Structures are given as structure tokens and as C-alpha cells.
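Asker: here are the coordinates; sequence isn't available:
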């Protein structure tokens, strides 16, 4: 796909509400027309939470914003009046909107916190567009998006970033400032967009509300706090996103209809489902998701498939909703009845992988799939929240990939607050076992604090798990460059997150050759 660099002045425009004011000043006639169509008076600037786009197809994207003139209002409704508001959107071929190609009106309702999810169709494939919103006499910041290539189109390259785990209290979102300047076709977010716990942290970024989130109001306020961050807004406005929730978007380590074991009322599955319904609704209200993912009570369609020409099939997984409860006895992790994806999702995934004609088959996966022995020497110990706690389900997946001769099988993962590149083995107990693919575990944006290049767990992992080829435990994000002969992932890291303005560097570049599963080599 053809790219052009994103200069610093463009990043600054994407990141601030001043962009909307500037456009309004340059286009008073259009703004007056918008005001004449909707006489609502708002108590302040409505687009404080920025703009976003997502889930691109060859003919369109979904455009997102949420009206919130008082984003941290105690009722969670962002200072909006309790009425339906017409929000106008425009898509143009140029940044100055001289060539508007699509426009429409979305009815933003108080039931969904005046969020906008405008599904745009009729655009050209594999093309950059700009978009904005209008309400009353106000104009939003401008966002940049890109449609997917035509199905089967022969692509020479595609570049996407992926990220996860952005605890507000743990650090600044500086990594997103740098991501917004990257030349990207897509951003994939693999979960833990918010953290549900209370606490103030130590760097002056205390959570709002100050206590753990349980109600819809709680989750709405927490999302508003995160989305006020200018670096996060800039990254959203720079490229389309594909998103999926993980545990902290609801509650730590939840599984199916079960909360993590504690003394809270949601130990009752019926109470937990109410909490999940609130969390899912707030997640949808604040992210660029299509109507197909609109929650219905405690249920939400997370897993889905996106295609980008003949180069990429991206399968986004849901590794929370359909899994069995976590084990307390790791000797049971090979129980063949235990599910991670659930039978329906597992069947959907393997059928889609078997039928894929894409050069690269990538799974967007929340928790790591590689085996990770956490102990020096014997006995081996494994985490029960990851695929290690669902070893039989992992084996079914890997056996299915092998039987279907899936080419260039790649898993991208978040959650662990560290980076690893690993060969995926049919039998992790035998280093000479067949390699069926590669996993790129990506670090956190801020969760875990500053981090280090190597820590004690990293030393153990590399010593005890010969399929792991690279490790780092700093903060940052990953950029994947897909070509016809190879792909490589750049591990982009920042040296600190406890203060703003950290620089970014590439800690390692990990290569995979087309037709040869596993890590080819690592250049540091």
C-alpha cells in the first residue's frame, strides 16, 4: 500500500480540539448551515473526547465520536441534555474538505451516552480519507482513515501497529504520541483499554472515579478520563483501529460468567453478568465499533474477520467470554473438555483459516498462546490465565492449523506487559517438534510502570523456553510490516512512562520469511 509520512504539524492537529475550531473558522457557511438544522445549545465544546474510525472494509469504515461537553460529569452522561441530537458527519478526499464524497446524519441518543457510530459506505478501496463531525455550531477535530484494499487485490506491502494495556495510573501514554506519527494502514488494540480498579498511583494520574468500576456510570466516567488523553486521541485520529476487549475492560481475570475470586458481590454469576453488561456498553460507546458489535445486555460480538487484499487475513478473537473458569490446579490444564474460545468460535476460526487465500494469516489474540514455564529448573509452573491454563484447547487449535496446512500463521498478543517473539510448536516439550507459526507478544503502553530491558522473569523465560527467541520488558508498541517475501515486527520502546516526553527507539526487529514458519532472525 502507498504511504506518506505523517509530519509533526499533522500530529499536533490530530491531537487537539483546536483543530475543530480552526476548521470552523475557515468554513463559517457550512457551520451556519449545520446550526440551522439543529438549534440545540450545548454547555461547552462537544468533541472533547476526540474522533476515531475503525473496522475498515473496501468500501467504507465506521466513524466514531461521543458528545461530552462536560466529559467527567458525575452522572456519566458527559454534560449532555437528555434528548436525541443529530450529528452530521463528512468524509472528504482531502484534508481541507474541498472534495467531500460522503455525508450523513447520525442520531446520538442519551441511552448510548450520545456516542456516534456512523457506518460509511460507497468509498473507494485502499484509499486515504479525512472525516469530521458537526453538531449545532461546533465542528470536531479532523480524523484520517483508510479503507481496506479490494478483496484479492495483489498488495506489495501493508503496515499496522498493535498495542494493549494502558493503565492510566501507571504512566503517560507517550507511546501513542509516537504511534500517531508512524505511517500506518491500521492499528489493532488487543485489550485492557481501561483498568477497572481504583487507586491514585504515584505520578499524579489518579483514577476517576476513585473506586473500582461496577456501574455503567462508573465505566463511562473511567472511559472519559482515558479518552481525554491527547496522545490517545492523536493515535485514534491518525488511522483506523480494530479493537477487542480483554479482562480489565470488565474485571481482572474474568472467565465466562465468572468474576475473579474475591469478596465482591459479583461472585454471583447473575450479578457479574450485570457488571459485564455495563462494561460492554461503555466499551462500545467509546470505541469505533460497528452495529454488529453493539452489546445486547451481557453479550457482545467480539470475534470477527477482516481481509486486506491478498496479503492479510486478520481474525480478531474473543478469549474471555467463552472460556472455562481458571484452574487452581495446573495438573488439570490438559483436560480435553476445557474451552478457551468455545466450540462455535473455535470452529469458525479453523474453518476461516483453512479457507484463507491470504499471504499472512494473523490472529488478534488477548493472552499469549506460547508455552511459558515460569520456574528455573523443576518443577515447571505455568500461568493459568493464558493459553497455558487451557493446554488442550491450544493443542486442538495448533493441530487444526497443521492439518489445514495454514501458511504464514502469526499470532499477535498483548496482556503480559512484556515483549517476546516465539516459535509456535506442535509439542512444546520437544524443541525439535514441528514449528507451525510465530507469536509476537507485545508489551504494554503504560501498565507496569517504566520497565527494564531485561528482568528476572525474562531471564527465566529465555532459559526455560527454547522456543522464545527475544524478550524485553520495557513499555511501548509494535509495528508489523507485511510484504510478499517476509514480514517483520519492530518492537518500539520508550525508556520511561512516569513522566511525559520520552523518546522512542526500536529495540529489535524480528523477521519471519514467507513459507518458513517461526522466527528467521532477530536484529537488535
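Answerer: Structure's in. What do you need? In this text the structure is predicted, and so the values were computed from the model without any measurement.
Asker: Could you use CA atoms for every contact and neighbour count after this?
Answerer: Will do.
Asker: Residue 446 contacts residue 172, doesn't it?
Answerer: Yes. Counting by Cα atoms under 8 Å, residue 446 does reach residue 172; the two are 6.5 Å apart.
Asker: Mind listing the shared neighbours of the two?
Answerer: residue 497 (Cα atoms under 8 Å, 6 or more residues apart in numbering).
Asker: ok, those two, which is more surrounded?
Answerer: Neighbour comparison, residue 446 and residue 172: the larger count goes to residue 446, with 29 against 26 (by other Cα atoms under 10 Å).
Asker: give the contact list for that one.
Answerer: 165, 166, 167, 168, 170, 171, 172, 173, 475, 476, 497.
Asker: how about a cut-off of 6 Å?
Answerer: 166, 167, 170, 171 (Cα atoms under 6 Å, 6 or more residues apart in numbering).
Asker: Out of those, which is nearest to residue 395?
Answerer: When these are ranked by distance to residue 395 (Cα to Cα), residue 166 comes first, at 30.5 Å.
Asker: next, the one to line up against it:
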């Protein structure tokens, strides 16, 4: 979302150093071989518990899951403060029970300074469709316990799936109460659709403060993640279920597009492409270090393979997109604008050609009952100006209508089963009918879009009346709420999909209640959501 509210700090400097070489990931049953690692400390004592950033799991497969932690004894200090300059051997355990009396897998992984002391343990040999508990051990210290689960077998026909999807956690704008409540929900999975951190410098009006000016270097990004991951409510949500993550823009910089920084239209000092790609490389490296991602997502300079596909048996397929790394520049100078000629560019793309083909091929080959596209920005068109004028958000799919029409045309021609598009970014909750032709309100509904509000990022109160007034000009929009912070919970069976939009009572203190603001149901074979 184009929500820049703070100026860049004058003392923030870009780094041109290349990415540090990734350490090899070592997993397995029992002690793993460390022959490929330079000097690894198997015995070490820490000045404080090194698991202050919590634990997480992610990218579950039927027989495997990624376990994550990151060693830190001084989370807000320089990366590695209080830790050895050598790699540290970290053990992990996976068990059937929370007391770890029935351990089913053990292994070790070196946490290296080159990777910010992050641990990614890819655990194999697990049973499909089963919950597990996990923990880490190092230097006589034990991590918090996390709960994870594997996906059902590929050919299984599970009765249900319950997952949540979230977006946009701005530390300065408020407390992460939504994460705390999410940690107490009974969900199988959590999808994070981007803006896990915000890159801005301090906001004097914020409920709490960022640690330092706008982040641009690898150490900046690492310390910003440490600030966020030190939040106990975020830790609780991570420990409760496996996460499937994708980024949006603030993990690097607001509204960047591929190798084009935001400054190109903001009147700030120019940033060269080389310098911005160095910043992107630092941001991508820190993102990988701090997310439960597989080694297949190890960054290579300023590139990181993030789009991927996961399945919940034959009930649901998740196609997770990356709409930042490959997109063309936003048209019309970005922002909320009347459409200009560039909006009609047939070559404009959010996904890039290769990812678009991957998405359509996956939808065409899917055997799943529900086909879920997890991505970042609003897919449906929305005219933000009530009346005859037209104003579009150029950072959303409205800036790339040719790409949107190609996807809608494919849905109409190939008829994949029950496509549902998920989004975040806009700090407000929405439901849209995705029609074959939005200029004809009576045209066929091909799919449904569900958009979650933010965990804590702000939708300006002053913008709510105008957005509400424009609803009459957007008949495909079934629901809008810009005032609430929270998340969405979806429960799927073979015949119905129910979404509950959950709203917290406030974010200005770390205490809140949570209620369901609205519920919608999608019926199998009937695109479009109905009020529950």
C-alpha cells in the first residue's frame, strides 16, 4: 500500500557488499555430518538464553516441514552480539507429545554468522496429515516449544482445512494483538501475505518505536526483524501452526517494483539501479534468514525464488505468488490516480511472464476442490472516486489490467475448480466477486476474492467515508471494513468455504478482545461469496 508517512533518514546509507555465502543446511536423524562446515562449536555457553526470537515452522509437505529459529542473546544489538564468531551447533527434536517423551526425529544444524545465526532444519520422514511438537537445544539452553503439522498425502481426501491469512504488521502503529488471538485459534496453517516488517524510520506519533532510521543494510534489516520477532504475540502465532509466507513491498521498500525504487517519483535523491539491487539483496537475505523457508529459496544476490505451490490433499491447492520481484513499474507515476495511457500497456505485469505461465499451468492441472491463489495486492478493480470520475490504485492489479484479464480469461476458458484469490496490503477487509467483464455488472462471476485487514497497519480514518461512498460504483464489491484490525479465518470442506473476518477491539495497548465482524460462505461450484 502506498502509505509512506515518514521521511527517510539522512544518515541511512546503502551497502554495495555482495551477499554472504549461504551456509549448508544439515538435517537428519541423530548427529549430522559437519564435514562441510568450517569450525563448528558443539559446546558453547551463552550469556543469555539464545532463543529470545522464538521458533517457527513452515512450508509443510506430507512428509516434511521446515523448523526455524535464530540465535540471539542481544536481539536489538549488532547481529551476533554475545555469540561466538564461529558456527554454533544447534540440535532439534520433533515429537508426538509436548513433553517430548515420544521423540520421532532428531538432528543438528550449524547456525553460522554468515546466515545471521539463523537455523533452517528441513525435517523429513514424518507422517502425512499429523500434528507434531518441536524444539531446539544449544549450549545447555532449550527453546520454546512449537506445534506444527504436515500436509495430508497428495491423494488423500481430507474432510476439512482450517487456515488463517494475515498481512501488514506495522510495529509502530500498534500492538500485535491480532497475532496474539491468532495464536489461540485452532488453525492448521497460517498464510502471511506480506509486509511482515516495515522499513521506515521512527514515527514520533507511533504507539511504539522502530529501532533506528530507515533500514537499508543487511545488519539494519536483521535488527529490524529482531525487533519484530521479539514481540511475544507474534511468537505465539508462529509457535501455534506452520506458516506459508510471501512478501510484499515493505520487506524491502514501500511500492518498489522489481529493480525500480520508490524514489523515482518522490523527488528524493536518485538511487542507482546498482545501489537499489544491493539494498534488495540485503533485504532478501534477511527475509530468508528470518522466515521458515526451504533451502530452495536461498537468495542468489538480489534474487530469491519465492513463488511455490503446496497442496492439502485433494481438498485445496495453494499457489503462492510474488508480485514484487518481477513486476513492471507502476503506471501513471504510481499512487491513486486517474488512469493514463500506460494503464493499457499489454506488456505490463505484476508476476512476470514465467510466473504467470506457472500459475495458469498449475490451475489447469489441479485436481483440488479449492484452488487458492495467495498473493499481495487487490485483484479486483476498484474505482475510489464516487461519481463519474475514476481514480485507481496503480500499485494494485488496477495498474495492470491486461495481466488481470489474461488470468480471468483463463479461468473462464479452463474452469479450474473453485478459484479463490487472497490478498492483503490495503489495511482493510474486502470481499469481491471476480467477474468476466467488470464493465457489465451482470457478467459471469468466475471466482471470489477475499482480502484481510492488517494486523496493525493503519487505514486512514479520513479515507473511510469516501471509500464507502464509492461502493455504489463498484457493484462487484460485497464487503468493506477499513476501521478494523485483525485477520481472517477460513474453514473448508468439499462443499463449502466459510470465512470469518476477525477484528480486535484495539491496538493502542497490548490487551484486546476479538470478535467476528462478518462471515461469508462460498458454495462448491458457485463462485461468489454470500453472507453467512
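Answerer: Perfect, thanks for sending it. In this text the structure is predicted, and so the values were computed from the model without any measurement.
Asker: So after superposing, what's the score?
Answerer: Once superposed, chain against chain, the TM-score is 0.90 (TM-score structural alignment, normalised by the length of the first structure); 484 aligned residues with a Cα RMSD of 1.6 Å.
Asker: ok, for the counterpart of residue 154 of the first structure in the second structure, nearest residue in space, not its chain neighbours?
Answerer: Here residue 154 of the first structure is matched to residue 157 in the second structure, going by TM-score structural alignment. Closest residue in space to residue 157 of the second structure, ignoring its immediate chain neighbours: residue 314 at 5.4 Å, by Cα to Cα, 6 or more residues apart in numbering.
Asker: measure the one you found to residue 162 of the second structure for me?
Answerer: 15 Å (Cα to Cα, to the nearest Å).
Asker: what does residue 523 of the second structure give?
Answerer: 16 Å.
Asker: Residue 57 of the second structure too?
Answerer: Taking Cα to Cα, one finds residue 57 of the second structure at 17 Å from residue 162 of the second structure.
Asker: More neighbours: which of the two?
Answerer: A side-by-side neighbour count of residue 57 of the second structure and residue 162, using other Cα under 10 Å, places residue 57 first with 28 against 18.
Asker: any idea which helix or strand carries the more buried one?
Answerer: Using DSSP states H and E, residue 57 of the second structure sits within strand 55-61.
Asker: got the contact list for that strand?
Answerer: 66, 67, 68, 69, 150, 151, 238, 239, 242, 243, 244, 292.
Asker: how close does it sit to the first structure?
Answerer: Mean deviation of strand 55-61 of the second structure relative to the first structure after superposition (mean Cα distance after the TM-score superposition for the first structure): 0.2 Å.
Asker: Does anything pack onto the helix or strand just after that strand? Which helices or strands?
Answerer: Proceeding N to C from strand 55-61 of the second structure, the next assigned helix or strand is strand 64-70, under DSSP H and E. Contact partners of strand 64-70 of the second structure among helices and strands, from 3 or more Cα pairs under 6 Å, 6 or more residues apart in numbering; DSSP states H and E: strand 55-61, strand 118-123.
Asker: What is the subsequent helix or strand relative to the shortest one?
Answerer: In this case it means strand 118-123 of the second structure. Following strand 118-123 of the second structure in sequence, per DSSP H and E, is strand 131-138.
Asker: Residue 49 of the first structure maps to what in the second structure?
Answerer: By TM-score structural alignment, residue 49 of the first structure lines up with residue 53.
Asker: Residue 301 of the first structure matches what in the second structure?
Answerer: Per TM-score structural alignment, residue 301 of the first structure is aligned with residue 305.
Asker: how close does that match get to residue 276 of the second structure?
Answerer: Relative to residue 276 of the second structure, and taking Cα to Cα, residue 305 of the second structure is found at 19 Å.
Asker: residue in the first structure matching residue 285 of the second structure?
Answerer: Using TM-score structural alignment, residue 285 of the second structure pairs with residue 281 in the first structure.
Asker: Identify the residue nearest its match in space, chain neighbours excluded?
Answerer: Counting by Cα to Cα, 6+ apart, residue 281 of the first structure lies nearest to residue 295, which is 6.1 Å off, once chain neighbours are set aside.
Asker: roughly how far apart are the one you found and residue 115 of the first structure?
Answerer: 14 Å.
Asker: since we're on the corresponding residue of the second structure for residue 310 of the first structure, how many residues are nearby?
Answerer: Per TM-score structural alignment, the equivalent position to residue 310 of the first structure in the second structure is residue 314. Neighbours of residue 314 of the second structure under the rule other Cα under 10 Å: 20.
Asker: I'd assumed residue 366 was in contact with residue 314 of the second structure.
Answerer: No. Between residue 314 of the second structure and residue 366 there is no contact under Cα atoms under 6 Å: 8.8 Å.
Asker: Need the residues touching each of those two.
Answerer: With Cα under 6 Å, 6+ apart, residue 314 of the second structure and residue 366 have no common neighbours.
Asker: re earlier: name the nearest residue to the match of residue 301 of the first structure, ignoring sequence neighbours.
Answerer: residue 297 (5.1 Å).
Asker: What of residue 305 of the first structure?
Answerer: residue 315 (4.6 Å).
Asker: Any figure for the gap between the match of residue 310 of the first structure and residue 421 of the second structure?
Answerer: 18 Å.
Asker: before we move on, what about residue 393 of the second structure?
Answerer: 18 Å.
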